[in-house]
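J.: How does the following fold in three dimensions:
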Amino acid sequence: MSTSAPPASPRRAYVALPGTWAAFILLLTLTPSKDMPVTPRWELLSFDTAAHAFVFAVLALLSFFSIRRQSRFPKLQSMAMPIVIMGSTLFGGLIEILQSSMNLGRHGEWSDLLSDSIGALLGGFFAHFAGRWMK
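T.: A predicted model of the protein is given here:
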């Protein structure tokens, strides 16, 4: 008699989305500078700033909905917004530290961390209000 693995929990699937996106962010941000493509030069806002804000907004959005789906932890659900914003910002800070210390030709910059934080705030607030609107 063979035993099969239990089906994957839906909660696990919700955690996989922000985890996969976080891995994608690490791949992008820790790629050596010589391997990076040339980015367009924008007049009003730099491409790099917009890219940082966008990827962290998506991370915050996915993380918020993941936390809200964790039915076993109602206290965690009620604290989703501050957890997401703080966690995303700390993740951005970790990336800047890694970029500075890994000798990849990349440099940790306060402006990147600021862009990450703004993206996390925007993504978190969008997710919060979208969740309320969808109810």
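J.: contacts and neighbour counts: CA atoms only from here.
T.: Will do.
J.: Give me the residue at the spatial middle of this protein.
T.: Most central in the chain under C-alpha atoms, centre = their mean is Leu59, positioned 2.7 Å from the mean C-alpha point.
J.: could you pull out the strands for the chain?
T.: Ranges of strands in the chain, per DSSP state E: none exist.
J.: the helices in it, which residues?
T.: 10-29, 47-68, 74-78, 80-101, 110-134 (DSSP state H).
J.: With distance to Val38 as added columns, please give those helices in CSV.
T.: Shown next, in CSV, are these (distance: least, C-alpha to C-alpha, whole Å):
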stretch, distance to Val38
helix 10-29, 13
helix 47-68, 10
helix 74-78, 41
helix 80-101, 18
helix 110-134, 17
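J.: Next, the structure of the following sequence, for comparison with the previous one:
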Amino acid sequence: MSLTSFLRILLWLAIALALYLALTPGPIGQAIESGKIRHAIAFMVLPWITMMAYPSLRLRWIVVLYAIFGGVIELVQGAMQAGRHAEWADWFFDLLFIMAAIVIGLIVRPLFIHQSKAGRDR
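T.: Reported below is the predicted structural model:
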């Protein structure tokens, strides 16, 4: 299995897990106590994996897609009647974490591309 295929599978599993945890009331959805840490993990890891898994996807689309993803999560949490509530400050932090992920991804992505090409040359 290629690194790209592995990262694509990992990405979709991570998105499913993030949705499950974001929309699950009770202790499972709050396995990590701090909401800001939960948002930081999700919105730094997901865009970063997306950059690695889909290297031809334009960065602006990654930002737009994850901004929408975070906004939709907040809207759904606001509509839930089971222990979840929307906090638009969380969405603002999501946007900051998305941008941080993009910056880190721009630094790290060339290393992955180089390693991937080196692995194929062997």
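J.: The residue nearest to the centre of the first structure contacts Ala120, correct?
T.: Yes - the criterion here is C-alpha atoms under 8 Å, and Leu59 of the first structure meets it with Ala120 at 7.3 Å.
J.: any shared contact partners between the two?
T.: Common contacts of Leu59 of the first structure and Ala120 (C-alpha atoms under 8 Å, 6 or more residues apart in numbering): Ser88.
J.: Looks like Ala22 of the second structure contacts Leu75 (just checking).
T.: No - Ala22 of the second structure lies out of contact with Leu75 (C-alpha under 8 Å); the separation is 11.4 Å.
J.: neighbour-wise, which of the two wins?
T.: A side-by-side neighbour count of Ala22 of the second structure and Leu75, using other C-alpha atoms under 10 Å, places Ala22 first with 22 against 15.
J.: Residue in the first structure paired with the more buried one?
T.: The alignment partner of Ala22 of the second structure in the first structure, by TM-score structural alignment, is Thr29.
J.: list the contacts for its match?
T.: By C-alpha under 8 Å, 6+ apart, the neighbours of Thr29 of the first structure are Ile95, Gln99.
J.: how many neighbours does whatever residue of the first structure lines up with Trp12 of the second structure have?
T.: Applying TM-score structural alignment, one finds that Trp12 of the second structure aligns to Gly19 in the first structure. Per other C-alpha under 10 Å, the neighbour tally for Gly19 of the first structure reads 16.
J.: Distance check, Gly19 of the first structure against Ser33 of the first structure.
T.: Separation of Gly19 of the first structure from Ser33 of the first structure (C-alpha to C-alpha, to the nearest Å): 24 Å.
J.: Ala53 of the first structure now?
T.: In terms of C-alpha to C-alpha, Ala53 of the first structure sits 19 Å off from Ser33 of the first structure.
J.: the more surrounded of these two?
T.: Taking other C-alpha under 10 Å, Ala53 of the first structure and Ser33 do not tie; Ala53 has more neighbours (24 against 14).
J.: Quick one: map that one onto the second structure.
T.: By TM-score structural alignment, Ala53 of the first structure lines up with Ala40 in the second structure.
J.: Was I right to think its match contacts Trp91?
T.: No - with contact defined as C-alpha under 8 Å, Ala40 of the second structure does not count as touching Trp91 (10.8 Å).
J.: picking up where we left off before, and the residue nearest to the centre of the first structure, how far from Met79 of the first structure?
T.: Relative to Met79 of the first structure, Leu59 of the first structure is positioned 17 Å away (C-alpha to C-alpha).
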